[in-house]
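> here is a sequence together with a model predicted from it:
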Amino acid sequence: MNISDAIRSIIKPHTDDVLAPLSTVFSETMDREKPWQEYPRPQLVRDSYFSLNGLWDYAITGNRMLPTSFDGQILVPFSPECSLSGVRRNLQPGEYLYYHRLLPEDFCHLPSGYRLLLHFGAVDYEADIVLNHKQVLHHTGGYLPFTADITDFLLDGENHLSVRVRDDTNRTQQSRGKQSLERGGIFYTAQSGIWQSVWLEQVPGSYIQELYFLPSYDNKTVTVTAVIAGSAPSQAPFIRVTAGNRELLSTELSRQKAALSTYTAVFSISEEDFHPWTPEDPFLYDARLSCGRDQVSSYFAMRLYSIESKAPGDIPVFCLNHTPCFLMGALDQGYWPEGLYTAPSDEALIYDIKVMKSLGYNMLRKHIKVEMARWYYHCDRLGMIVCQDMVNGGGSYSMPLVSYLPTVSQTLCNQIRDHNYSLFSRKDETHRNRFEQECRDTASYLKFFPSIAIYCPFNEGWGQFDAIRITDMIRQLDPTRLIDSASGWFDQGCGDFVSVHNYFRKLSVPVERFSWKRLKNHSCPDGRARFLSEYGGLACQIKGHTSVDRIFGYKHYDTLPQFQEAYSRLIQDSLLPLKKKGLSGAVYTQVSDVEEEVNGLMTYDRKVIKVPFPVPKRSA
């Protein structure tokens, strides 16, 4: 182990640092009056759509009362802490952030029998939606979408929409990801408020609320499920599926007696039309569902993620469509210098995915953040496998336990059980229950996207608790995905992976330390695959492209040629030979620099790709 590198990577807050302004080419060319005009929900698309992204009035106050005047204007969907919002002010614990705007009068004049839905992609963290001084909805949680039917609150003429937000970030045990009010090292600037698109939709009295597809790869069948909201439909939903210009089927869905608002159908795909999804060939089937006057377009893919042993005695490996597939992954924090959690544009999301594919990566680990739906859609259509983290919460983490002890002895960490809630900063039962509900909601929301292969409920012990039970819960909710139960350390012997983080030692295949009997009790019939879920972190600062002069990383290089040589050696000589020894995948840290953490393959402003060549290939 490299002791000097480990000591240099000790995490410290640096609240006095002033971050230099950086921008990507995407914010330099975006429409500042109408950002993010793309339809926000690609999995269920309607023609009726009005974007509310743009300038809203805002105020930050110390009380819950709606303000009578405002501090200025904020550009939605960018948080007040970031430069793109035009505000650049931190929302503090105990403060309230207010938004206000008028709704478009023409769009609020509804056809007979229609309803008006108000959608929020995500608001961090607690939000009260108020229309014409009447509360419509209260929502808690900063990472998932929510919708309000505002029809009954509409008035003739002007309609005033207000949103009240409170966000205590890491002052409570709420889920917060990498956000910190004391940024520094691997923890970044906190953000608050509306950070994904806001939009209106006109829908008929009976409308399609949810739509998802469950493919059975081996049987070449697909189960489609639609949830119908509002009044009972006059006729059953009807689906049409196409592949290119070829119509594959058209069929009616049947109502489920156990859930009267739910309709399903099971259909087969012929051998001739069967087209598996892979990163090299990310084929998507198009679908169109109608229910009376409501029509939506969607898509699905045929693919199967599994852990399989190809021969007796072999280490089980990750497979895509029953074929071993090495996960060449990169850690994706989803941070942007001018937008924090919010990318400047749709093109920016696409750029990151395409760059990582060009560098030889076929998987991104979306790190303790739930991204906007369009990011998953682009992974689906571009062919990027996703490992999806749940968003961590809990109290203030004990860094000697969750960071320094694992650096000294991962073996000792694996002896520690996570039922001690105090040890892992999880004493508050209310927030434990809320985390479980957020896990359920996240799995329910993301189960649509075919690119998502793995869920990861816990990272490095941050707020970890009852991993065995949480793993079983997620598996019951979505048995089509694999689970990396405890990424890094504090393995509880559950899930589908032996998952290790290694920044300071020679790379090796993680070792299984739990009994076969215990593994069989937790849905691992072939044992667990070996996953190097974080490694690398090589740091190289590029002058003029960093937020702060302070450098954080796990091994530092002064020049780009030195960095490129070290990176090539790490991949070619240390990582890829482990494929023959049974390693299923590895996640390099990371896609881009973030603030003082300069260990990205790109700079924070995405203007310099530090490794402008494909990842070296080595035979399996």
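Arrived safely, thanks for sending. Please read all numbers here as calculations on a predicted model, not as lab measurements.
> when you work out contacts or count neighbours from here on, use the C-alpha atoms and nothing else.
Will do.
> for the longest helix along the chain, buried residues please.
Ordering each helix of the chain by length in residues (DSSP state H) puts helix 429-446 first. Using 16 or more other C-alpha atoms under 10 Å as the test for burial, helix 429-446 gives H431, R432, R434, F435, E438, C439, R440, T442, A443, L446.
> P276 reaches Y305, doesn't it?
No - counting by C-alpha atoms under 8 Å, Y305 is not a contact partner of P276; they are 11.9 Å apart.
> which one's more surrounded, those two?
Taking neighbours as other C-alpha atoms under 10 Å, P276 and Y305 compare with Y305 leading, 21 against 17.
> who's in contact with the most centrally placed residue in the chain?
By C-alpha atoms, centre = their mean, the chain has its centre lying nearest to V370, at 2.8 Å. Shown in contact with V370 (C-alpha atoms under 8 Å, 6 or more residues apart in numbering): Y143, L144, Q388, D389, M390, V391, T442.
> closest to T24 out of the buried residues of helix 429-446?
Nearest to T24, judged by C-alpha to C-alpha, of the buried residues of helix 429-446 is L446 at 28.3 Å.
> so what's that closest one closest to, chain neighbours aside?
Nearest residue to L446, sequence neighbours excluded (C-alpha to C-alpha, 6 or more residues apart in numbering): I452, at 7.8 Å.
> what's the answer for I609, then?
Here the residue nearest I609, using C-alpha to C-alpha, 6+ apart, is M602, at 4.4 Å.
> okay, pairing it with this:
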Amino acid sequence: MNTKTTVLVALFLSCLVHAQWKPQGDKIKTKWASQVDPAKTLPEYPRPIMERSQWKNLNGLWNYTIQDFGKTAPSKYDGQILVPFAVESSLSGVMKQVGAEKELWYETNFTIDSNWDGQNILLHFGAVDWKTEVWINDVKIGSHTGGYTPFSFDITPFIKKGNAQKLIVKVWDPSNDGTQPRGKQVKNPEGIWYTPVTGIWQTVWIEPVSAKNITDLKTTPDIDQNSISVKADVAGAEAGDLIEISVFDGTKEIAKQKAVVGESLDIVLDNPKLWSPESPFLYQTKISLIVKDKVVDEVKSYFAMRKISSKRDENGIMRMQLNNKDYFQFGPLDQGWWPDGLYTAPTDEALKYDIIKTKELGFNMIRKHVKVEPERWYTHCDQLGILVWQDMPSGDAQPIWQDRKYFDGTELQRSAKSEAIYKKEWKEIMDHLYSYPSIVVWVPFNEAWGQFKTVEITEWTKNHDPSRLTNSSSGGNHFQTGDILDLHHYPGPELYLYDARRVTVLGEYGGIGLPLEGHLWKAKDNWGYVKFKNESEVTAEYIKYAQTLKNFVTAGFSAAVYTQTTDVEGEVNGFMTYDRKIDKMDFKKVNKINTEVIDVLNKKNK
């Protein structure tokens, strides 16, 4: 077959795939929706903090069916779904509800590259909401619970030689009928609650590895000692196996050390370059697994030299510090939702866009609200220079959103099963995201949603990762635990409580609404704490709040979070419309006042 014929065949197949799929529904969409290619869906490497050279993306059109809970595998399927978009989303090509009484089944086939012979094959799922069971060639190989963390299986024993491999996935997600972490998903979305997300919503992929292979990396910077601690977990390791770590400043190798597998390496750096939102410098690394003088596995990674801490200032106020200097953190509440993909951004460019716009607004931080993002999002934050407060997705009993009477110190009495689910998933999230330097604060609870055993959970969180600050409950029931007292006040800022022993922050405020016709998820009953009619009015109100905030920074606030990055479904209080097509404020004016707010505390450190 000549080159021209090959190109024509490829073009024909691509058109055929497109003909079998199209976005569903008549809701608004982002500009990136039209760039989604079923033959090349989210093609970027999904785990940039631990990258291997060989891998294969399994995203694309799979067969699917929705059937009653507890039935055996379907003999035929309802149609095709575009993985990894949740079945309720437009971009899935399905846009159907599932619920606790149903199960979602997937089926696809894939091949193993011939040059992978003799290697073990790992099957990776970026995230699947919520309970997942997996079959390879009609053999059940494993299961996983949790909607926000990756999981993988070594499928080597189940691969058939020379044939296409059959992959079947079954998912059950009870949405708000269950106690599991789910963030803002509800069956009947209204107000501040959004459409459910069921099934695969992050990239599915395979990669070849040696029998002995690196499974995880844990990097911990210590700027006070000019050192970086790196620990590699290895599958199949034996006595005498070694880990070698090379550190690069750009292309220049500046350090190289070896240790036996299982030992942490503490590498001292001469005059290390510190990471900050103003200068987000990343050191590149190469980690090699050496067995009998032979490199059997190798991954690329990176780290940053930065420190997050708190310290009393000259006025006796506890302040957040970045790299041992008082540093005011200011950013938007970021829900991470998309009108076309729900939990899943249509493209990697879209995923990065909101972070770029956040920087354009003059912010230095994002509070990732009751959701965990794909790993590429955190790498974008690392590279662009944005601090991240990472919420635990809330679950179990959550109060009616209009009712704020739950701020009374009363904790939820969860069942033992519900507690176990929470603890398992929170630990997995923290372990999964540990090495991303942009993350500086863990937030176990939000506004008393599912809040239980606050002191125990907060102290456990702090002990599990003492390298970051712990914000026990953002705007929820307050207990004397953790590093931060977090207040919520809408619409304008208010310093109505103060903690002399902990950092005091304004974890949410704002919510200035501006509904723009042609860019709305729904025609009426849109939500904002206050509403205005045009960009100039909204911008003026934002600046008024920011001027008030400046005074509270001097009085005691060390951080603030404005609601929010974009409109989301019925909420119209974003800096941008939900489809990201319109900036609803004057970004230059917002940048100017945001810089002034930050500089109240930070200018003395410049």
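Yep, it's here. Bear in mind that the values here come from a model prediction, so they are computed numbers and not experimental data.
> identify the contacts common to P276 and Y305 of structure 1.
N321.
> would you mind finding the longest helix in structure 2?
What stands out as the longest helix in structure 2, according to DSSP H, is helix 535-555.
> helix or strand right after that helix?
strand 557-563 (DSSP states H and E).
> please tell me which residues of structure 1 that following strand aligns onto.
Taken onto structure 1 by TM-score structural alignment, strand 557-563 of structure 2 occupies residues 583-589 there.
> what does that stretch rub up against?
Residues contacting stretch 583-589 of structure 1 (C-alpha under 8 Å, 6+ apart): 317-318, 325-331, 364-365, 509-510, 529-538, 599-600.
> ok, average deviation of that stretch from structure 2?
After superposition onto structure 2, stretch 583-589 of structure 1 sits on average 0.6 Å from its aligned residues (mean C-alpha distance after the TM-score superposition for structure 1).
> centre of the chain versus that stretch, how much separation?
18 Å (C-alpha atoms, centre = their mean, to the nearest Å).
> do stretch 129-149 of structure 2 as well
On C-alpha atoms, centre = their mean, the centre of stretch 129-149 of structure 2 falls 20 Å from that of its chain.
> kindly report the same for stretch 548-564 of structure 2.
The answer for stretch 548-564 of structure 2 is 25 Å, by C-alpha atoms, centre = their mean.
> and the end-to-end length of it?
With C-alpha to C-alpha, to the nearest Å as the measure, the first residue of stretch 548-564 of structure 2 is 18 Å from its last.
> which positions within that stretch qualify as buried?
Buried, per 16+ other C-alpha under 10 Å, within stretch 548-564 of structure 2: 549-550, 552-553, 556-564.
> closest one to T195 of structure 2 out of those residues, please.
Once C-alpha to C-alpha is applied, the member of the buried residues of stretch 548-564 of structure 2 that ends up nearest T195 of structure 2 is Q564, at 18.2 Å.
> in the stretch 451-600 of structure 2, which spans are strands?
469-470, 473-474, 484-488, 503-510, 512-513, 530-531, 557-563 (DSSP state E, counting those that start in this stretch).
> let's have these in JSON lines, adding distance to K592 of structure 2.
What follows is the strands of the stretch 451-600 of structure 2, written out as JSON lines (distance: least, C-alpha to C-alpha, whole Å):
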{"stretch": "strand 469-470", "distance to K592 of structure 2": "28"}
{"stretch": "strand 473-474", "distance to K592 of structure 2": "27"}
{"stretch": "strand 484-488", "distance to K592 of structure 2": "24"}
{"stretch": "strand 503-510", "distance to K592 of structure 2": "17"}
{"stretch": "strand 512-513", "distance to K592 of structure 2": "18"}
{"stretch": "strand 530-531", "distance to K592 of structure 2": "23"}
{"stretch": "strand 557-563", "distance to K592 of structure 2": "15"}
